[in-house]
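J.: structure for the following, please:
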Amino acid sequence: MGNFTIVAGARPNFMKIAPIIHEIQKLQKEKSGVSFRLIHTGQHYDKKMSGDFFEQLDIPQPHANLGAGGGTQAEQTAAIMVAFEKELMENRPDLVLVVGDVTSTLSCSIAAKKLQIDVAHVEGGIRSGDLGMPEEINRMVTDSITDHFFTTSEIANQNLRNSGFSEDKIHFVGNTMIDTLLAQMPKFQKPEGAIFDQLEAGNYFVMTMHRPANVDQEHKLKAMIDAILDGTKGLPIIFPVHPRTAKNLQAIGIEAPNLNMVEPLGYLEFNYLVKNAKGVITDSGGITEEASVMNVPCITLRDNTERPETIDLGTNELVGTNPEKLKPYLDKIMSGDWKKYKGIPLWDGKTAERIVKILEDKYPSVK
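T.: Sure, this is the predicted structure:
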């Protein structure tokens, strides 16, 4: 594996690439001719991504930040492509590795392929079937031009086969997000503050909501929060709130003594809360993966999911966006009658090791 560019555009992307960087760094100690550049597109400005963030993950600061955040979908896509093309022309790699399904994943794949540079997609092949989600467009376009797919599940492999991709491009390796979760679990830490000091393990809920379908219509958001408050029967709910959601909640005037709206939390703090929660209520795909592996009951407020393995083998249930359907699921969590984690193949903490072995085979380094 010679010269290699790794792209991240948002905080969860860094969780996914951290274990891959660790494996490349191991290889660098053994062999010459192995090099990588870590590029942050700057897609999401996140004040929590300070020096501490990179120290916690034990990865270097990005070699470059393209600063291409803000604007509409099209403006952001274009800004990332322009900046990343320049980066590639100045530092041409053998391979560009992209992760997940954010705008950066799409933009950087296109820029690389137009310069005839190979692309590898970590989390290739996952599909929700919902073209109303920008992420689904990003997945489909990225996968249509990818050279190597590193997949998280047999379902993703089948999606790619159905699209006509040959087996030699599909590499079933597992989930790098779980590599990070298992490596970081001993470092999880309770967030600071009186709200968190009062929580009893197994006796509170963690909630996240950010998808427009859930948070952009005031009456719908109010009905959903009311249903959650009703079904959790006064147990504390910790709700790290995105600024947009906070604004909408303020407009509705939702308040309850057990609903604790807090600032977004760091990775170690957030997952400490998830690990010790009675249950998780979310519309995020990544959290369903982590909750499943930690055997914590999880309810997904969406009509579809690109991670069906978290339902078949994990602790996740797809409830939909209708507040009236929530009660029986919350009743099951409250009574302790929830399914257990069955184990998802290759979600074992060794995914990055498998990825780097394949890359070394496909792009040999100088011995």
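J.: hey, let's count contacts and neighbours off CA atoms from now on
T.: Will do.
J.: hang on, isn't Ile59 packed against Glu23?
T.: No. Ile59 is beyond contact range of Glu23, at 11.1 Å (criterion: Cα atoms under 8 Å).
J.: where along this structure do the strands fall?
T.: Applying DSSP state E to the chain gives strands spanning 3-8, 35-40, 64-65, 95-99, 118-122, 148-151, 170-172, 205-207, 237-240, 259-262, 279-282, 298-300, 316-318.
J.: and the angle from the fifth one to strand 95-99?
T.: For the pair strand 118-122 and strand 95-99, the angle between their directions (axes from the mean of the first three to the mean of the last three Cα atoms, to 10 degrees) equals 20 degrees.
J.: now do the first one
T.: In this structure, strand 3-8 runs at an angle of 20 degrees to strand 95-99, with the same axes, to 10 degrees as the basis.
J.: residues touching Ile299, list them.
T.: Gly279, Val280, Ile281, Thr282, Asn316, Glu317, Leu318, Val319, Tyr329 (Cα atoms under 8 Å, 6 or more residues apart in numbering).
J.: before we go on, could you also do this sequence so I can check it against the first one:
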Amino acid sequence: MKIVTIVGARPQFVKAAVLSRAINEYNKKMGDGVVEEVIVHTGQHFDENMSDVFFDQMDIPRPQYNLMINNLSHGAMTGMMLTKIEEVLQKECPDWVLVYGDTNSTLAGALAAKKMHIKVAHVEAGLRSFNMRMPEEINRVLTDRISDLLLCPTETAVSNLKEEGYDKLNNTIVQCGDVMYDAAIYYSKQATKPHGINENEQFVLSTIHRQENTDDGSKLASIFEALSEIAAKRKIILPLHPRTIKKIEQFNITPAKDIQIIEPVGYFEMIWLLSHCSCVVTDSGGLQKEAFFFKKPCITVREETEWVELIQHNVNFLTGSNKDQITRVFGELGDKNIDFDVNLYGEGNTGQIIVEELLAFQR
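T.: Modelled structure (predicted):
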């Protein structure tokens, strides 16, 4: 069986590492060459700290193809990816195309495969924010609709698909757990302190990159006003995407001196930051879950989240970009009785389950 794996953005590299390791373990057990994986890097995230470092740290195979498509509008990027991925698929003739999450790379990979009648497996299927203004929501909904194997991380994701009628369509829905939980367990012992961080100082970990926040000057200013108030009480470590830095400069926002802005970090550095922080303030989808994995409360500066089970279990708190809401929730965290001892994302064997599902699939 040959699989073409499409990656392009930071979280997808981490997820791909889980599956690559599971494939290697399966091949060792059954004999080399049973499952062949060809990795295609679209180049969607092109910064050295946000791409190459992950392949190095995760010890996964270098991609056989690097399409180097980036810094374009959504339409131009997706269209160019579609063209280039189609060329790869014509050459490789895989049994499966494996896509992750909700990026332009995800949609382009799924669409190219489907038009060539190649089976598509979507990891993190069924997630919904129910906000069709988010490019990610459009990508995930369209990818789900053309996927053959819908690999859902949670009960909520399965329920979303069934409510949309997917159980009556020609596909297979599987609740397999979350690959990011596998990664957190496997790599936690390799956590590495980022350069320039004082490990004896308490801090809040924050990331801000979501387009709905960074492209709106008033929202971005409100978030940084809230961060400034929080930083007056507890230092904030803020790994910042280059694009967000440009937006801060564009909107003339001056971060408080107690907000320590650092360059984007690798996965092992992020694990260290999660392990040592007191809480997380983010608009990232993945970091909400990772905060839960490391038993840290999370304030999500968005109006909605795909990970509703975190809200339901009172470990994650939605505030939007409203400064008063963000600071109020932060001030109340110490009084909350937060219970992290609940199984939401599987047993840490999601990679193995996905490999078995790909091999067992019949249509």
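J.: just to revisit the earlier point, need the strands of the first structure in TSV (columns: distance to Leu131 of the first structure).
T.: Putting the strands of the first structure into TSV (distance: least, Cα to Cα, whole Å) gives the following:
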stretch	distance to Leu131 of the first structure
strand 3-8	23
strand 35-40	27
strand 64-65	30
strand 95-99	19
strand 118-122	20
strand 148-151	21
strand 170-172	23
strand 205-207	25
strand 237-240	27
strand 259-262	31
strand 279-282	20
strand 298-300	18
strand 316-318	18
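J.: just name the most buried of the ones you listed.
T.: strand 298-300 (a mean of 28; mean count of other Cα atoms under 10 Å).
J.: mean per-residue distance, that strand versus the second structure.
T.: Superposing on the second structure and averaging over aligned pairs (mean Cα distance after the TM-score superposition for the first structure), strand 298-300 of the first structure comes out at 0.3 Å.
J.: how far does that strand sit from its chain's centre?
T.: 15 Å (Cα atoms, centre = their mean, to the nearest Å).
J.: skipping its backbone neighbours, what lies nearest Leu89 of the second structure in space?
T.: Ala113 (7.3 Å; Cα to Cα, 6 or more residues apart in numbering).
J.: what is the longest helix along the first structure packed up against?
T.: Ranked by number of residues, the top helix in the first structure under DSSP state H is helix 11-30. Helices and strands touching helix 11-30 of the first structure, by 3 or more Cα pairs under 8 Å, 6 or more residues apart in numbering; DSSP states H and E, are strand 3-8, strand 95-99, helix 176-184, helix 351-362.
J.: between these, which one is closest to Arg139 of the first structure.
T.: Arg139 of the first structure lies closest, by Cα to Cα, to one member of these: strand 95-99, at 9.9 Å.
J.: what is the orientation angle of the closest one with helix 176-184?
T.: Going by the same axes, to 10 degrees, strand 95-99 of the first structure makes 80 degrees with helix 176-184.
J.: tell me what strand 95-99 of the first structure is packed against?
T.: Where contact means 3+ Cα pairs under 8 Å, 6+ apart, strand 95-99 of the first structure is packed against strand 3-8, helix 11-30, helix 103-114, strand 118-122.
J.: and those as TSV, adding distance to Asp130 of the first structure?
T.: Shown next, in TSV, are these (distance: least, Cα to Cα, whole Å):
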stretch	distance to Asp130 of the first structure
strand 3-8	24
helix 11-30	21
helix 103-114	16
strand 118-122	20
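J.: right, so of these, which gets closest to Leu249 of the first structure?
T.: It is, among these and with distance given as Cα to Cα, helix 11-30, at 24.3 Å.
J.: pull the residues that contact the closest one.
T.: If you take Cα under 8 Å, 6+ apart as the criterion, helix 11-30 of the first structure is touched by 6, 8, 34-35, 44, 46, 49, 57-59, 99-100, 176-177, 179-180, 352-353, 355-356.
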